[in-house]
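>>> Have a look; sequence and predicted model below, questions after that.
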Amino acid sequence: MSITLTFHGAAGTVTGSCYRLDVGKKTLLIDCGMFQGDKTLKQLNYDSWPFDPKRIDAVLVTHAHIDHSGLIPKLTRAGYKGPIIATEGTAELLRFMLPDSGSIQEMEVERLNRRNQRRGLPSLKPIYTQQDAHDALAQIETREYESWFEVAPGIQARFWNAGHILGAASIELALALAQGNGKPMKLLFSGDIGPENKALVKSPEAPRDLDILVMESTYGGRTRPKLDPLQRRAVLAGEVNAALAAGGNLVIPAFAVERTQELLADLNKLIADGTVPSVPIFVDSPLATQITQVFTRFLNAEGGVRTPTPQPFAAGNVRFTRTVQESMEIEKVKGGAIIISASGMCDAGRIRHHLKNNLWRANATVLLIGYMAPGTLGALLDAGERRVRIQGDEIAVKARIRRLEIYSGHADHDELLDWLRDRLPVRRGLFLTHGEVEAAASLRGAIAGWKEELSAITVPHIDESYRLDGKRPVRIPPDGAPRRLDRYAEAEALAGHDWHNDYARLMLHVQQRLRGMEDDAARKRLMRKLQRMVEAAPK
């Protein structure tokens, strides 16, 4: 039986998770996520599918984060009619997250088209609409953790708690008679693996003794302090008290799912204990408001949410804003408030307005608490950029930029190694995905000596295919179809500085240089020189 695995995303990068598994005449997708980061990667979201959506038999979803689920409505709009299978927690989150994503696509394209119209450029269409997302929800089916179910004849699957967010799962597949010895071939797709001592969900679980393992490597080469809940809250209290003492607002870009709820639970506990003052906390994200309600329904449920207090998300000082007007009212608050807003990477949503309003204030603090994909505004702030562009405006960065790794939803380097040891043996092959090039290389180097219980280690590229029905995975040569990213564009995008980033940085530098010149004559000489260089460049 022919078995082929193709990596259509999360290969050499952390986003766009999408793996296509062809088993005989059946085809499955594990995840169908959106690319995030710089414009070169995000352009893949608009491109045509590298496969025929109508020929997919089933979609299995590891969890609800948009980089794992965000292109499902595009898939169904293109003709996919089969089931979208997930845990109950993931299904509940998707009922809010996918329509919200569709709404963002519509608003972003509407704003961009207004700019394009002024510039005489053609209009764009959204990747999908809010209605497309609602339509896709009708195809969702739920399954329980650790219970086998049939995906297609001869293909069984079961979900394991991945410890990442509510509903997150690793997916085990058993392919009947695939090996010719009467034993099923066992594959495991890790999804995103959570760390130990996470604030709201229990530690990850998964089976051992596998044939093929597809494993995330997000934090390969990076370790974090191992803190218990009391220590974690003490670190947070130190950052909050320092930010409030500076006199300005504390702005926290946070993912609407899990990260916002973790922060609320810890902040409310610290306020109740008197460790930090009872200041206004604004949760300015309609999606985060809806997701918090989902988390409340799953409190202390099987496979649900663990909490430090009976009502971890509700307190008199917490204000959930829903309307644009309520969000705009926050701008009147010049200091002494905590503003939690999405997106967590600062590249979309209401957080950009709060950054525009606070980044230039020396008494304000921006606390970065999650992963920042290369090329995003959050990554630029984390790298120490002193001037950034937000929605076309140049903003001076005078605020205190702080970083906390203790709320990461991903296992770090050491925890990934521990998780992998518990999965051994892996007899046929290990694929390292969902990590930047350096992270995957670091993890690969750490496990290269595990030869006795770990077979071939592969770090795939986007759109590469591998045969799995031999003793080792074998890469299949390209079939002649054009790559969605050529090697140069892929290297630039995965490094986090494609030409779009270089262009924005160049424009900022030119503006700064012009402003610093002594007179208009010098400015005109520089602009004429730049103009001659542009005109001389090959088209």
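Everything's here; your move. Numbers count the residues shown, from 1 in each chain.
>>> switch to C-alpha atoms for all contacts and neighbour counts from now on
Noted.
>>> Helix, strand, or coil at the spatially most central residue of the chain?
In the chain, the C-alpha closest to the average C-alpha coordinate belongs to residue 67, at a distance of 4.8 Å (Cα atoms, centre = their mean). Under the three-state scheme (DSSP: H, G, I helix; E, B strand; the rest coil), the conformation of residue 67 reads as helix.
>>> mind listing what it touches?
Contacts for residue 67 were tallied using Cα atoms under 8 Å, 6 or more residues apart in numbering; they are 15-17, 32-36.
>>> just residue 27 next, same as before
Shown in contact with residue 27 (Cα under 8 Å, 6+ apart): 20-21, 55-58.
>>> Near residue 121, how many other residues are there?
Residue 121 has 11 neighbouring residues, counting by other Cα atoms under 10 Å.
>>> let me fix that: residue 522
In terms of burial, residue 522 registers 11 neighbours under the definition other Cα under 10 Å.
>>> Can you tell me how far it is from residue 514?
Separation of residue 522 from residue 514 (Cα to Cα, to the nearest Å): 8 Å.
>>> thinking again about what came up before, which member of the contacts of residue 67 is positioned nearest residue 414?
Each of the contacts of residue 67 was scored against residue 414 by Cα to Cα, and residue 15 proved nearest at 21.7 Å.
>>> tell me the SS of that closest one?
Of the three states, residue 15 takes coil under three-state DSSP.
>>> Helices along the stretch 1-150 of the chain, start to end?
With DSSP state H, counting those that start in this stretch, the ranges of helices along the stretch 1-150 of the chain come out as 39-42, 66-69, 72-77, 88-119, 130-137.
>>> this is the comparison structure:
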Amino acid sequence: MNITFHGAAKGVTGSCHLIECAGQRILIDCGLYQGSREIIEENAEPFGFDPASIDFLLLTHAHLDHCGRIPLLVKRGFKGVVITTAASLELARLVMLDSAGLQEEEARYQQRKAKRQQNSDKDIKPLYSILDALNSLEFFGRQAIYGQSEQLAAGIQATFFEAGHILGSASILLQLEEKGEVRRVLFSGDLGYGGRAILNAPDRPPKVDTVIMETTYGDRVHKQLQPSIEELYGVINETIGRGGNVIIPTFAMERAQEVLYFLREGILSKKIKHFINVFLDSPMAISATQIFARHPECYNTEALNLFNEGKDPFGFPGLHFTRETTESMAINQVSGGAVIMAGSGMCTGGRVRHHLKHNLWNRRSSIVFVGFAAQGTLARRIIDGAKTVKIFGEEMPVQASIHTIGGFSAHADQTELIAWHAKTGNPKTTYLVHGEEKSMKSFAAKIQATDVRIPTLHESFEL
């Protein structure tokens, strides 16, 4: 029995871990690397294993850095079975098709650029195409149900538990048996926390021998949620009052829906004092919001009660869904009084960059970051205090008011991660993944564990 770390090793993105047991090869996640161009280019590198040799892929959740290389895996020969929850299947379809469209668009742009530079012999292909993404959906098989064990093969069982991170997210327990040896291995996936606006809290983890644990926020504690909500309302009131716009770079899944939920609460309670036009300018976020409506089984009691009463937890006066490019472009004529939510959350692509171009220089406007920003991303440079940033090749002064509101994170913070780990029953070995190295080291010093390891890329261990 072995485990090999083929992604998110001393890094935050590209989750991909391989278990080998009893002649079976099981992959946990297969995500894209995100961040700087150098990091992104790693996506085209070999996986570190033969895709055709993988029997099962267990998907913890549908964020791009966990599912985004599945179409590439299939393109390079994967013929196994992908297992995930029903909600994650719907969201992964959306995410992978969107990613494929962006890959094709980028390839066309680079091809035109090469032609302008008289490098017309250069044939630039996308990492994978929309057709590749559609083909990959054919390999999604059995749907996992929280708490229900799934027999993958002789001696191998998988059980999905609610992770409370995004809709359909899961921690995954593998019970492995080979040559009379039994191991219980738990993959945390990305963890949320209790008291969220929409989703259930994470399930209590089972007691295990080995934990593979995310550490995105392993070195810090979030602001409390309620003060964060009040801070958001305050920024909106102040910005609209001085005639500016509020730009919220938004992750399409969970963050967009959660912010809509709080905006609705603020408008109905009149804590937001001005009438505002709210633009959800993200086709993917709009589709994700519709998927949320189809999966109330993932809601907590409060959100479920609203749903059962026939109320839309995400709808309110002044909300506009803008799918078409022309609608998105028209928003840039709005000089004030708007809250504009657009992707991507780390500002690495998508429509938010256009809205930043039209507002980042404006002292009346505000940019509000409500999620994690990886090293090398445009969002991180702005958060870290850059005086100017380059957007579409143009150097842009950063003069808008910049706010980082950490309480909206869909990730558990250090305190919550420590508490979750403590419930796993003093595992023999804990592997830390999916975090920056300083975060991992900080977290390793905090937990009570016999053996804590921080694997490097493609490093293998015997279980």
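Received, thanks. Please read all numbers here as calculations on a predicted model, not as lab measurements.
>>> TM-score of the superposition?
For this chain pair, the superposition-based TM-score is 0.95 by TM-score structural alignment, normalised by the length of structure 2; 454 aligned residues with a Cα RMSD of 1.5 Å.
>>> just to revisit the earlier point, which among the contacts of residue 27 of structure 1 gets closest to residue 306 of structure 1?
Here the nearest of these to residue 306 of structure 1, counting by Cα to Cα, is residue 58; it sits at 31.6 Å.
>>> Quick one: map the closest one onto structure 2.
Using TM-score structural alignment, the equivalent of residue 58 of structure 1 in structure 2 is residue 56.
>>> Distance check, the aligned residue in structure 1 for residue 12 of structure 2 against residue 105 of structure 1.
Using TM-score structural alignment to pair residues, one finds that residue 12 of structure 2 aligns to residue 14 in structure 1. Residue 14 of structure 1 sits 21 Å away from residue 105 of structure 1, taking Cα to Cα as the criterion.
>>> Of the two, give the one with the bigger neighbour count.
In this comparison of residue 14 of structure 1 against residue 105, neighbours counted by other Cα under 10 Å, the higher total goes to residue 14 at 28 against 17.
>>> Now the more buried one. Nearest residue, chain neighbours left out?
Residue nearest to residue 14 of structure 1 in three dimensions, not counting chain neighbours: residue 434, with 4.2 Å by Cα to Cα, 6 or more residues apart in numbering.
>>> and in structure 2, which of the contacts of residue 67 of structure 1 remain?
Of the contacts of residue 67 of structure 1, the contacts whose aligned counterparts also meet in structure 2 (both residues aligned by TM-score structural alignment, their matches' Cα atoms under 8 Å) are 15-17, 32-36.
>>> can you redo the residues you listed as a markdown table with neighbour count and distance to residue 101 of structure 1?
Below are those laid out as a markdown table (neighbours: other Cα atoms under 10 Å; distance: Cα to Cα, whole Å):
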| residue | neighbour count | distance to residue 101 of structure 1 |
| --- | --- | --- |
| 15 | 26 | 15 |
| 16 | 29 | 14 |
| 17 | 29 | 16 |
| 32 | 27 | 14 |
| 33 | 26 | 12 |
| 34 | 24 | 10 |
| 35 | 27 | 13 |
| 36 | 25 | 13 |
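>>> Check those residues and tell me the two furthest apart.
Across these, the longest distance by Cα to Cα is 13.0 Å; it joins 32 and 36.
>>> overlap in contacts of those two?
Shared contacts of residue 32 of structure 1 and residue 36, counting by Cα under 8 Å, 6+ apart, come down to 16, 67.
>>> Tell me which residues are up against the top strand by length along structure 2.
Ranked by residue count and defined by DSSP state E, the top strand of structure 2 is strand 170-178. Applying Cα under 8 Å, 6+ apart, the set of residues contacting strand 170-178 of structure 2 from outside is 1, 21-22, 60-61, 85, 146, 155-164, 182-191.
>>> do that again at 7 Å, thanks
Contacts of strand 170-178 of structure 2 with the rest of the structure, by Cα atoms under 7 Å, 6 or more residues apart in numbering, involve 21-22, 60-61, 155-163, 182-189.
>>> hmm, back to that, of the contacts of residue 27 of structure 1, keep whichever come out buried.
Burial of those was assessed by neighbour count (16 or more other Cα atoms under 10 Å); the buried members are 20-21, 56-58.
>>> out of the residues you listed, which are inside strands?
With strands identified by DSSP E, the entries of these that belong to them are 20-21, 58.
>>> Looking at the residues you listed, spot the one nearest residue 383 of structure 1.
The shortest separation between residue 383 of structure 1 and any of those is 34.9 Å, and it belongs to residue 20 (by Cα to Cα).
>>> Chain neighbours aside, what residue packs nearest to the closest one?
Leaving aside its sequence neighbours, residue 20 of structure 1 sits nearest to residue 29 (Cα to Cα, 6+ apart; 4.6 Å).
>>> And the counterpart of that neighbour in structure 2, how far from residue 52 of structure 2?
Residue 29 of structure 1 maps onto residue 27 in structure 2 when the alignment is built from TM-score structural alignment. When distances are taken as Cα to Cα, residue 27 of structure 2 and residue 52 of structure 2 turn out to be 12 Å apart.
>>> Need the contacts of residue 27 of structure 1 in a markdown table (columns: distance to residue 298 of structure 1).
What follows is the contacts of residue 27 of structure 1, written out as a markdown table (distance: Cα to Cα, whole Å):
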| residue | distance to residue 298 of structure 1 |
| --- | --- |
| 20 | 31 |
| 21 | 32 |
| 55 | 35 |
| 56 | 32 |
| 57 | 31 |
| 58 | 27 |
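>>> List just the nearest of those to residue 378 of structure 1.
Using Cα to Cα as the measure, the one of the contacts of residue 27 of structure 1 that approaches residue 378 of structure 1 most closely is residue 20, at 30.7 Å.
>>> ok, the closest one - contacts?
5-7, 27-30.
>>> For those residues, which two are the farthest from each other?
Between any two of the contacts of residue 20 of structure 1, the greatest separation by Cα to Cα is 13.4 Å, found for 7 and 27.
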